[in-house]
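In: Got a sequence here, can you model it:
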Amino acid sequence: MRRTPLIPALCCAVLISSVAIADGIDYSTEPQVPALLQRLRIDDHFSEAELQQVTLALADARRLPQLIVQEQKAPERTETWTQYSRRIDDSRIRDGVALLHEQRDVLERAENEFGVPPSLILGILGIETRYGRITGGVRVLDALATQGFEHPTRNVFFFGELADFFALCRDRGFDPRTPTGSYAGAMGDAQFMPSNYRKLALDYDGDGKTDLWSLPDAIGSIANYFTHYAPDWAWRRGEPIAIPATLTNGVLPAGAVVNSRDNFYLAGDLRRAGVQPSVPLPDDTQLGIIDLALDDGSHEYWLAFPNFYSVMTYNPRIYYAMAVTQLAQRIEAAAALSP
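Out: Predicted structure coming up:
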């Protein structure tokens, strides 16, 4: 299923965008451009003709400073859990169950090959793009040029992604002026940044193209991501993600560290300290504590297994990982009740 076909790269020069001229910005003249070209020349063996095409594309890039504001005010950073959790809605659950049936063979193949369950892949697709319906309408070139040259705190990251984007376009035969994505330059149903697109995207439907706007390719690529992106947090086949917990005394144990990837506790110690998991666990099970503050002043507590922190490699925010987790669980429960 492909909604945004990618057009092969053009060999001819293009005119500088009227938008860029009106804004007074020509990114091809930025002081960092020589470093970008040198990086592409050395790391990715760009020819001088290919580097000239990069310069022409940068001249066509639009300056969109509002994207920096969007990145800084991303909802997983600025919303409360009460607000963010509204994404775990009936329509996403219903559509996730429908997609589970529609793509069952692909999802089962991904689980067999990588150990990543269908419900988690659907949780990612549901939170990221509503299963491929909303993949972003910003030109990736504009997003990464703006963020890479002008972001006040993350310009180094986005500059690297801009370089990977040009290499991706060269290697895949994309015109860099064509792909669209998020305000941060993430692409396709899986919302991969260019570096991950290059390293981890798969041709999972066997059509000879690695196309993350194709659901089968996105499904296989997500499973591949969780297996290979971060070896220390690689997905653990057959293990859970997170379970609810209650506090016997209504308060967390003194000194307990919550919402951290660096602090794990033994299930037996937690029970003795008044943190009760929703299902029985062996005493030596290692768990993190998740504390979700609600708008009414109450708290929702969960116990996180290592796989929860694997989900956080996709987006390092607790709310994001918890939304994916709970959506995955709700899809799995709904699917078990559906014919």
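In: contacts and neighbour counts: CA atoms only from here.
Out: Noted.
In: you'd agree P244 is in a helix?
Out: No - using DSSP: H, G, I helix; E, B strand; the rest coil, the secondary structure at P244 is strand, not a helix.
In: in the stretch 201-339 of the chain, which spans are strands?
Out: Counting by DSSP state E, counting those that start in this stretch, the stretch 201-339 of the chain has strands at residues 242-247, 265-266, 275-277, 286-293, 299-304.
In: ignore the last one, the stretch 51-200 of the chain
Out: So, for the stretch 51-200 of the chain - with DSSP E, counting those that start in this stretch - the strands run 138-139, 180-181.
In: Ranking these by mean neighbour count, which comes first?
Out: The highest average neighbour count among these, using mean count of other C-alpha atoms under 10 Å, belongs to strand 180-181 at a mean of 22.
In: From the chain's centroid, how far away is that one?
Out: On the basis of C-alpha atoms, centre = their mean, to the nearest Å, strand 180-181 sits 14 Å off its chain's mean C-alpha point.
In: mind listing what T55 touches?
Out: For T55, the contact set (C-alpha atoms under 8 Å, 6 or more residues apart in numbering) comprises S28.
In: one more to put side by side:
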Amino acid sequence: MRILSTLFALGCLGILAGCGSTSTRDAPNSAYRAIPASATANVSGDFAGSPGVSAFIQRMERQGFPPNRTAAIISGAQRKQSIIDLMDRQAPSRKTGPNGAWTRYRAKFLTDQSIDNGVSFWRRNEAALSRAASRYGVPPEYIVAIIGVETRYGGFVGKTRIIDALSTLSFAYPRRADYFSGELENFLIMTRDEGLDPFAPQGSFAGAMGLCQFMPSSFHDYAVDHTGDGHRDLWNPGDAIGSVANYFARHGWQPGEPVAVRARVSSPGTAEAMKAGFKSSYSLGELSSRGISPVGSVGRTGQVSLIRLDARGGYEYWIGLKNFYVITRYNHSNYYAMAVYQLAQAIRARKGGPSGTRISSTR
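Out: Sure thing, here's the model as predicted:
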């Protein structure tokens, strides 16, 4: 399973565009439904004759989509060069030595306004968050922080038509065509099962959807009807809240356990030479033998990870626990997971209630 965030290691701030959540139901552009069953499966428009289109139509036929219907949908999709250009800009740059990248990244999310908006979102959705916490064991602050980092609490859900994004990346972007054609398949299944016009939903340029920016495969695997209205609607805060909580729970969230603990390092040179990141694995005893110890309680844990953040003035070290790793399943980035963790703690502290691990200020 992947979502938009797993595609881009440093998250999606500044890439997503648009405003607030909007309804995706009963949209006007449903002309493809009127095509008679006897119509031929000819594709017109921007993707006529594109590689992979015929195979995709056959693929969708196995999912119960008549070929003429799939052809009509693809004919109505638009090729967007801007999407291809944005994808080509995502290659990570190589950096050597500390340059304050974490400090800059953190500053995008840990602002007074973002924290205040998180508290407001929590208060507006208190009932849905409480039910999600009770059902899935995920504290409200982490659900809120994910939605805050992903879409500014629903303020920036994207304005690209999902059908255009996924069709462009399936049929005009060979490097990732296999992956995105699978997402396009899941998207069309979603629109059929949820009664949506496939031309209506809007999201990110890579096809991520709703307040929580699930890719269609994530919708298939993890989206839930948390509001009880019979639909899974990621543009609805209630369903987005439940879906994030379900995602975390399904990836092994440990209720009541900490996420990360600041590390005390007695030998910076030794720590700098060690493998770090959410994929690293150490026992506390091994870290201790190298002069690295947790500042606070790590809870019930076995192996831990060493997290090295490129903070202004030098490296900053944390010990990542199981729940930190779970956050990285949403986005495979140490910075992303730490931003979610620290934003969650800040929102909880400002709203009032147990604050968890104290956040040390970044240098």
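In: could I get the strands of the stretch 201-339 of structure 1 as CSV with distance to G132 of structure 1 and mean neighbour count?
Out: Listed next are these as CSV, based on distance: least, C-alpha to C-alpha, whole Å; neighbours: other C-alpha atoms under 10 Å:
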stretch, distance to G132 of structure 1, mean neighbour count
strand 242-247, 26, 18
strand 265-266, 38, 16
strand 275-277, 35, 21
strand 286-293, 28, 20
strand 299-304, 28, 21
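In: mind putting those strands in TSV, distance to A323 of structure 1 included?
Out: What follows is those, written out as TSV (distance: least, C-alpha to C-alpha, whole Å):
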stretch	distance to A323 of structure 1
strand 242-247	11
strand 265-266	23
strand 275-277	19
strand 286-293	11
strand 299-304	12
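In: and E79 of structure 1, which of those is closest to it?
Out: Among these, the nearest to E79 of structure 1 by C-alpha to C-alpha is strand 286-293 (11.0 Å).
In: superposed on structure 2, where does that closest one end up, distance-wise?
Out: Its match in structure 2 and strand 286-293 of structure 1 itself, once the structures are fitted together, sit a mean 1.1 Å apart by mean C-alpha distance after the TM-score superposition for structure 1.
In: what packs against that strand?
Out: In terms of contacts (3 or more C-alpha pairs under 8 Å, 6 or more residues apart in numbering; DSSP states H and E), strand 286-293 of structure 1 is packed against helix 81-84, strand 265-266, strand 299-304.
In: What is the neighbour count of the nearest residue to P253 of structure 1 once chain neighbours are set aside?
Out: For P253 of structure 1, ignoring the flanking residues on the chain, the nearest one in space by C-alpha to C-alpha, 6 or more residues apart in numbering is A273 at 6.0 Å. A273 of structure 1 sits with 17 neighbouring residues when counted by other C-alpha atoms under 10 Å.
In: which residues does the aligned partner of A273 of structure 1 in structure 2 contact?
Out: Residue pairing (TM-score structural alignment): A273 of structure 1 is matched to R290 of structure 2. Counting by C-alpha under 8 Å, 6+ apart, R290 of structure 2 touches S267, T270, A271.
In: Please name the residues that touch the second one.
Out: By that I understand T270 of structure 2. R290.
In: ok, it to K279 of structure 2 distance?
Out: 19 Å (C-alpha to C-alpha, to the nearest Å).
In: starting at the chain centroid, how far to stretch 128-141 of structure 1?
Out: 11 Å.
In: Any idea how far apart the tips of that stretch sit?
Out: 20 Å.
In: Which stretch of structure 2 lines up against that stretch?
Out: With TM-score structural alignment as the criterion, stretch 128-141 of structure 1 aligns to 150-163.
In: from the contacts of R290 of structure 2, which is closest to R104 of structure 2?
Out: Using C-alpha to C-alpha, A271 comes nearest to R104 of structure 2 of these, at 22.3 Å.
In: was I right about that closest one contacting V265?
Out: Yes - A271 of structure 2 lies in contact with V265 (C-alpha atoms under 8 Å); the separation is 7.2 Å.
In: list residues touching both of those two?
Out: Shared contacts of A271 of structure 2 and V265 (C-alpha under 8 Å, 6+ apart): I292.
In: dump the residue contacts of D164 of structure 1.
Out: Counting by C-alpha under 8 Å, 6+ apart, D164 of structure 1 has contacts P194, S195, R198.
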